[in-house]
Every structure is written in structure tokens, then in C-alpha cells.
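1. sequence isn't available, so here's the structure alone:
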């Protein structure tokens, strides 16, 4: 809210998404920032997505997990749904141990990125966000 004039201002710019990235290291953070080109509003959390960090995802358009070691359980996916998260990116170099049926049935759009090259992974993440942001204005939250 702009307190000097007393009304809310919103950024309706097409394609800009509010994103939170969990469990990212310094090198990946720098590469992702360069790939982003100051397009999306990205919040960085160095800790993994868990019960103590999930509240940071509130009011975000997309959640990204980087090399999440703990499986995202059924109840945890439901928590993301309850927060209104419409998009989820799971990036890992290894196989995922997650029940994708709950994500598919929830209506959350998701992308799995299995990639060991951090530059390619960052590029794929930003490309995915760009595509979601440009194809859907439902991510604008009031």
C-alpha cells in the first residue's frame, strides 16, 4: 500500500511471477539471478522446503525446490495447495521420490527438471516461469 496516497498499487505486468526457491546454494543462486534477467520476483531460501520454511511460500505464484532430499509427502503437497500455489518446479540431479498423482489431481502445474548442469537448469527454470507467466494471468493475486 502506498501510504502517502492511501491506495493499493499492483504490478499487472504480463509475465512477472512471484517465486520462492528453496535449498539453493550460492553458485546456483548467482546463475539463476543472471538467467532471470530481473524479470521475475525471486525470493531465495537456502534451507529446504519443510514445515518450518513452508510459510515463506504464502502469496507466491511458484515454488521451486532444488535438490530436495526429503520426499514431499501427500500432506505437504496439500499444504502447498492450501497456500494457493499454482506452480511447482522440482529440480534435482537424482530420481524423485514423490507421488505425482496428488500433484496432477490438484491442478498444480508442475515441471520436473533433472539436470546436473546448473546453467542449463537455471535456463530451464526461467524458461518455464516465462511460459507460465505469459500464458496465464491467473497468477496475479490480490
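-> Sure, I can see it. Predicted, not measured: the structure shown is a model, and the values here were computed from it. Numbering: from 1, shown residues only.

2. C-alpha from now on. contacts and neighbour counts both.
-> Noted.

3. downstream of the host helix or strand of residue 80, the next helix or strand is which one?
-> According to DSSP states H and E, residue 80 maps onto helix 74-82. Proceeding C-terminally, helix 74-82 gives way to strand 87-92 as the next helix or strand, assigned by DSSP H and E.

4. so which residues of this protein form helices?
-> 26-36, 74-82, 100-106, 118-135 (DSSP state H).

5. buried ones in the third one?
-> Counting neighbours by 16 or more other C-alpha atoms under 10 Å, one finds that the buried residues in helix 100-106 are residue 103.

6. so what does that helix touch, helix or strand wise?
-> Counting by 3 or more C-alpha pairs under 8 Å, 6 or more residues apart in numbering; DSSP states H and E, the packing neighbours recorded for helix 100-106 are helix 74-82.

7. list the buried ones in the helix it packs on?
-> 77, 80, 81.

8. how much space separates residue 80 from residue 30?
-> 26 Å (C-alpha to C-alpha, to the nearest Å).

9. make a markdown table out of the helices of the chain and add distance to residue 64.
-> Formatted as a markdown table, the helices of the chain follow (distance: least, C-alpha to C-alpha, whole Å):
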| stretch | distance to residue 64 |
| --- | --- |
| helix 26-36 | 12 |
| helix 74-82 | 12 |
| helix 100-106 | 14 |
| helix 118-135 | 9 |
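
10. one more to weigh against that first structure:
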């Protein structure tokens, strides 16, 4: 097997306009394409991350809630690499996004924090300093 990386992550939202604004305006991801799928009553938005990977944002009429806390089996969170954690936290807080207290990874010494998207999906910002 020759896996070269992650191509995309798929996220389902209960409030498409709100989630679209969060991922594009607040987090700053570029829109690659956007389609309404009439047969599914669903939007599909492809977003570009700076490293070439993508996020697919889907809407469905009545998605069930995602169990998150206490920790549920399955995908735990989305971790995004940043260069300057303090700058990103300040930018997000100015946009009304709450971030948890900064923690330090006990194994790497790198700093990180968590926030939530509009549907409560945990998102980690991980400061990677070379």
C-alpha cells in the first residue's frame, strides 16, 4: 500500500448556512465547489486546506446528533496545524469563537487548544514549531 496522505474529511452539518460561514469566513478555507443534490435534499461543499487536503461539508434534512462527550467511539476530533497558536486564538475569539485553555502535549512539547464548529464537532488547533 502506498498511502500518501489524507485527501479529505467529510463533515455533516445540521445548519448548512451557519457551518458554511464558519468554515469559509471564520476558518478561511477556500471553496473548491458547491452543489445542491436535489435527490438527497443535501448540499455538498468542497473546501481546500493549504496543504492540498480537503473538507467535504454535507447537509442532510434531519441528521442525528453526534455523540461527543463523554468520548464516543469513532472519529474523535479534527486537528488543524497552525504556525502561531496565539494569533489564531485571538483571530477566532475576535470572531466570537470560544477556545479552550491552551495545553501542552506532554510527549512533543507542542501547544494546542480546542474549539467547536457550529454542530459541536471538536476541532483542535495544534501549533507545530520546527
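-> That came in fine, so what should we check first? A quick note: this is a predicted structure, and the numbers were derived from the prediction, not measured.

11. got a TM-score for the pair?
-> Here the TM-score for the pair of chains, by TM-score structural alignment, normalised by the length of the second structure, is 0.30; 80 aligned residues with a C-alpha RMSD of 5.3 Å.

12. tell me the helix or strand right after the longest helix seen in the second structure.
-> Longest helix in the second structure by number of residues (criterion: DSSP H): helix 85-94. Note on helix 85-94 of the second structure: by DSSP H and E, the next helix or strand toward the C-terminus is strand 103-104.

13. I'd guess residue 47 of the second structure is in a strand, am I close?
-> Yes: counting by DSSP: H, G, I helix; E, B strand; the rest coil, one finds residue 47 of the second structure located in a strand.

14. what's around it, how many residues?
-> Using other C-alpha atoms under 10 Å, residue 47 of the second structure is surrounded by 23 other residues.

15. wait, it touches residue 19, no?
-> No: using C-alpha atoms under 8 Å, residue 47 of the second structure is not in contact with residue 19, being 11.9 Å away.

16. which residues does residue 27 of the first structure contact?
-> By C-alpha atoms under 8 Å, 6 or more residues apart in numbering, the contact set of residue 27 of the first structure is empty.

17. roughly how far does it sit from residue 132 of the first structure?
-> 25 Å.

18. quick one: which of the helices of the first structure is nearest residue 43 of the first structure?
-> With C-alpha to C-alpha as the measure, helix 26-36 is the member of the helices of the first structure nearest residue 43 of the first structure (10.2 Å).

19. ok, now how distant is the nearest residue to residue 104 of the second structure once chain neighbours are set aside from residue 48 of the second structure?
-> With sequence-adjacent residues excluded and distances taken as C-alpha to C-alpha, 6 or more residues apart in numbering, residue 104 of the second structure is closest to residue 111, at 4.4 Å. In this view, residue 111 of the second structure and residue 48 of the second structure are 24 Å apart by C-alpha to C-alpha.

20. what of residue 125 of the second structure?
-> Residue 125 of the second structure is 17 Å from residue 48 of the second structure, by C-alpha to C-alpha.

21. thought residue 54 of the second structure was touching residue 48?
-> Yes: with contact defined as C-alpha under 8 Å, residue 54 of the second structure and residue 48 form a contacting pair (4.7 Å).

22. those two: which is more packed in?
-> Shown here are residue 54 of the second structure and residue 48; by other C-alpha under 10 Å, residue 54 has more neighbours (21 against 18).

23. list the contacts for that one?
-> 7, 8, 9, 46, 47, 48.

24. got those as CSV, with distance to residue 34 of the second structure columns?
-> Conversion of the contacts of residue 54 of the second structure to CSV gives the following (distance: C-alpha to C-alpha, whole Å):
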residue, distance to residue 34 of the second structure
7, 17
8, 15
9, 16
46, 6
47, 9
48, 12
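
25. and those residues, which is closest to residue 59 of the second structure?
-> Nearest to residue 59 of the second structure among those is residue 46, at 12.1 Å by C-alpha to C-alpha.

26. what's the closest one in contact with, if anything?
-> Residues near residue 46 of the second structure by C-alpha under 8 Å, 6+ apart: 31, 32, 33, 34, 54, 55, 56, 57.

27. cool, thanks, talk later.
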